[in-house]
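*Asks:* heads up, no residue letters with this:
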């Protein structure tokens, strides 16, 4: 049995992940009134049984108006706690750490589910009883042509949003989650403040990068102040906005230095989402260099995400120091046993302890099957 960095346990504050593979928060658009149901339990539970170290619950709205769609999860009420507690307990039962992303969709709120058009709510949605609601942003710029025009937040409504993030974080802790991630990417509310594409404010929350960072940093500081000190805090960023005139990687490095000063533990490096088009190259592992640059220049932990498709690729990322964690999204949906398959692929299963855990048993079986298949396919 060989040891590889990908499957070494990693400690973040007082929380230990069994490996460095995490499941990215991926919206399911299947909630009602913000509440989880059996779909969420089954979808997320299979990743825990599949051996991932950390599983992030999808973007969970801090207020009803912060939902992307009518099907988004919510944490704006104590009524949401019991269902989410059931999720957290199930993930822990199978050895994973339970995490949750808290979010406000901002100018991209009140939209259709992807399979209904993925645009702003329209007449066909109204006929199904799904009405739009007022949307807010840093400025009054709509996300794209045909989308709802947002109202720019005032100092009073900004204070309400910040308190909503704080209250949602308290509820996440009460529900038993050990990792929380503040969504600051993909054109949603906090990203709309950061980006010069969407922020044309003339007050202290606009203008140069210092002004544009102010509100997101205030929110993150408030969340860190009430989130238990023994539990890690992640922040997801769009390392580049996707448009050349938007946030650059250099801007993100400045932002990450401020996050480090606020005791953020991991910067989760995604990109894009500020507009429908993406002007940067994209290929396998295309966002990994962003995680590497933030990690090396800021000295903060990072998670790499984006077209990471197998165990050897993931191992190369952490072994070379490009990132501390590897987040798997679409590939996890296609293969919920991604972590077990990677463990078998990299030969890290201990044959002397095949019954140590459910994932170990499965990985050991998969490794044996791989050997059998290779041997069989090699026969003439």
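*Replies:* On my side now, so go ahead. Nothing here was measured: the structure is a model prediction, and the numbers come from that model.
*Asks:* contacts, neighbours, all on C-alpha from now
*Replies:* Noted.
*Asks:* and residue 172, that's in a strand?
*Replies:* No - assigned with DSSP: H, G, I helix; E, B strand; the rest coil, residue 172 falls outside any strand and is helix.
*Asks:* where exactly do the helices run in this protein?
*Replies:* Residue ranges of the helices in the chain, as given by DSSP state H, are 38-49, 81-93, 123-127, 155-174, 189-194, 209-226, 249-261, 288-298, 311-319, 330-334, 338-345, 358-377.
*Asks:* dump the ones you listed into TSV; add distance to residue 108 as well.
*Replies:* Converted to TSV, the helices of the chain look like this (distance: least, CA to CA, whole Å):
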stretch	distance to residue 108
helix 38-49	23
helix 81-93	24
helix 123-127	16
helix 155-174	16
helix 189-194	8
helix 209-226	17
helix 249-261	22
helix 288-298	24
helix 311-319	31
helix 330-334	21
helix 338-345	31
helix 358-377	38
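*Asks:* closest to residue 105 out of those?
*Replies:* Nearest to residue 105 among these is helix 189-194; the distance by CA to CA comes to 5.4 Å.
*Asks:* what is that closest one packed up against?
*Replies:* With contacts defined as 3 or more CA pairs under 8 Å, 6 or more residues apart in numbering; DSSP states H and E, the packing partners of helix 189-194 are strand 136-137, strand 179-184, helix 209-226.
*Asks:* list the contacts of the longest one.
*Replies:* When you say that, I think you mean helix 209-226. 158, 162, 165-166, 169-170, 182, 184, 190-191, 193-196, 199, 204-206, 233, 251, 255, 258-259, 262-264 (CA atoms under 8 Å, 6 or more residues apart in numbering).
*Asks:* re the thing from before, now tabulate the helices of the chain in a markdown table and tack on distance to residue 23 and mean neighbour count.
*Replies:* Converted to a markdown table, the helices of the chain look like this (distance: least, CA to CA, whole Å; neighbours: other CA atoms under 10 Å):
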| stretch | distance to residue 23 | mean neighbour count |
| --- | --- | --- |
| helix 38-49 | 8 | 19 |
| helix 81-93 | 12 | 20 |
| helix 123-127 | 31 | 11 |
| helix 155-174 | 18 | 19 |
| helix 189-194 | 22 | 30 |
| helix 209-226 | 22 | 19 |
| helix 249-261 | 22 | 18 |
| helix 288-298 | 16 | 21 |
| helix 311-319 | 13 | 19 |
| helix 330-334 | 7 | 16 |
| helix 338-345 | 10 | 24 |
| helix 358-377 | 16 | 16 |
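*Asks:* try this one side by side with the last:
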């Protein structure tokens, strides 16, 4: 299926090609490559295929690349030995090559720093002996299955995020993104469903931000003042799509304000369909509300260019094309600042170049087999 040219054809370049500042970084356009886990890094080391994968998309006009999630230096951070790690001499050398290649192609790139928390199962690599850890030792379904984090555990993980951020700046990245979404560790502290603590890290929504705030503060202290810190968050959790951190704009503001104050330069608001309003009584989506409430730049994401949410891809399902006229409308009225594109860019490395040139007739529908593509 192809999408016939619409009024988007003539204005896509104008709207999407505007530069945007994230703290001290100027991104040349509004297109972001969303983080997508692919498990193509044996031993946690990104190889030459990963280098070319990111460089190819930067060369095609993606303004900012957010890498796939990459584990911080904590034994309980991961679930696979094929997902990249952001620690270790060989791993960081591989990432340095990625950053260098993306810059040579004209792009900007930030690693997504990740700890999976209670999503981990006992015995999983890369460190099988490590227990699953979380704020209360609870999985997303409320079942017990791991270790409640002590203060020492919390301090160790906070330090691991800070070290990874410092390493990112040292080896040439343009900023960092902290993965605080989708039911992983930082989000497990934010969400009442997994945070039942009665100390300073649990309680009301503001108290539940303390762990995330400490991570942000430590990262901010470990990098240069102009080095961007992006925070990705979501209402939904993996396999718990109805979960919510906030039921009202006021509750969302209570959660986001401490994070902005701690040093978040931009928020990446993850939704499954960007066109859906977040709260009753307003057409604003989650990124729109985030920008309005914090004053920080906001990145929207969720089925951009496709008619069908991403979860179906894991069931082997494809997705037909969807126009972006409404997306351009929202960008023009500054509802949000940037747009992250996942499956469409995974499917077609030239997606950004085609859209920026108005070549919508060359776009094709999404084939779930692209999830295993190395190109």
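*Replies:* Cool, the structure landed. Treat the numbers as computed from the prediction; the structure is a model and nothing was measured.
*Asks:* output the helices and strands packed on helix 189-194 of structure 1 in CSV; the columns should cover distance to residue 342 of structure 1.
*Replies:* Shown next, in CSV, are those (distance: least, CA to CA, whole Å):
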stretch, distance to residue 342 of structure 1
strand 136-137, 41
strand 179-184, 24
helix 209-226, 34
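*Asks:* quick one, which of the ones you listed gets closest to residue 93 of structure 1.
*Replies:* Of those, nearest to residue 93 of structure 1 by CA to CA is strand 179-184, at 16.0 Å.
*Asks:* can you tell me what part of structure 2 the closest one aligns to?
*Replies:* Aligned using TM-score structural alignment, strand 179-184 of structure 1 spans residues 175-180 in structure 2.
*Asks:* ditto for stretch 82-96 of structure 1
*Replies:* The aligned range for stretch 82-96 of structure 1 is 93-107, by TM-score structural alignment.
*Asks:* what about that stretch, distance to the chain center?
*Replies:* Distance, stretch centre to chain centre, for stretch 93-107 of structure 2: 19 Å (CA atoms, centre = their mean, to the nearest Å).
*Asks:* kindly report the same for stretch 230-248 of structure 2.
*Replies:* With CA atoms, centre = their mean, you get 13 Å for stretch 230-248 of structure 2.
*Asks:* now it: buried residues?
*Replies:* 230-237, 243, 245-246 (16 or more other CA atoms under 10 Å).
*Asks:* tabulate these (TSV), appending distance to residue 346 of structure 2.
*Replies:* Shown next, in TSV, are those (distance: CA to CA, whole Å):
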residue	distance to residue 346 of structure 2
230	22
231	22
232	20
233	21
234	21
235	24
236	22
237	22
243	27
245	29
246	31
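*Asks:* among the residues you listed, which lie within strands?
*Replies:* Among these, the members found in strands (DSSP state E) are 230-237.
*Asks:* Throw those residues into CSV and include distance to residue 58 of structure 2, thanks.
*Replies:* Listed next are those as CSV, based on distance: CA to CA, whole Å:
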residue, distance to residue 58 of structure 2
230, 19
231, 22
232, 21
233, 24
234, 26
235, 29
236, 29
237, 29
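*Asks:* and which of those is nearest residue 122 of structure 2?
*Replies:* So of these, ranked by how close each gets to residue 122 of structure 2 (CA to CA), first place is residue 237, at 20.5 Å.
*Asks:* who's in contact with residue 22 of structure 1?
*Replies:* If you count contacts by CA under 8 Å, 6+ apart, then residue 22 of structure 1 has 52-56, 325-328 around it.
*Asks:* correction: the previous question concerned residue 287 of structure 2.
*Replies:* Per CA under 8 Å, 6+ apart, neighbours of residue 287 of structure 2: 267-270, 298-300, 335-336.
*Asks:* which among these gets closest to residue 37 of structure 2?
*Replies:* residue 270 (15.1 Å).
*Asks:* surely the closest one touches residue 241?
*Replies:* No - between residue 270 of structure 2 and residue 241 there is no contact under CA atoms under 8 Å: 11.8 Å.
*Asks:* how close does residue 70 of structure 1 get to residue 126 of structure 1?
*Replies:* According to CA to CA, to the nearest Å, residue 70 of structure 1 stands 12 Å off from residue 126 of structure 1.
*Asks:* neighbours of the equivalent of residue 8 of structure 1 over in structure 2, how many?
*Replies:* With TM-score structural alignment as the criterion, the equivalent of residue 8 of structure 1 in structure 2 is residue 18. Using other CA atoms under 10 Å, residue 18 of structure 2 is surrounded by 14 other residues.
*Asks:* OK, contacts around residue 18 of structure 2?
*Replies:* Neighbouring residues of residue 18 of structure 2 by CA under 8 Å, 6+ apart: 28-30.
*Asks:* so which of those residues wins on neighbours?
*Replies:* residue 29 (24 neighbours).
*Asks:* thought that one was touching residue 19?
*Replies:* Yes - Residue 29 of structure 2 is within contact range of residue 19, at 4.6 Å (criterion: CA under 8 Å).
*Asks:* quick revisit: looking at structure 1, which of the contacts of residue 18 of structure 2 still make contact?
*Replies:* Of the contacts of residue 18 of structure 2, the contacts whose aligned counterparts also meet in structure 1 (both residues aligned by TM-score structural alignment, their matches' CA atoms under 8 Å) are 28-30.
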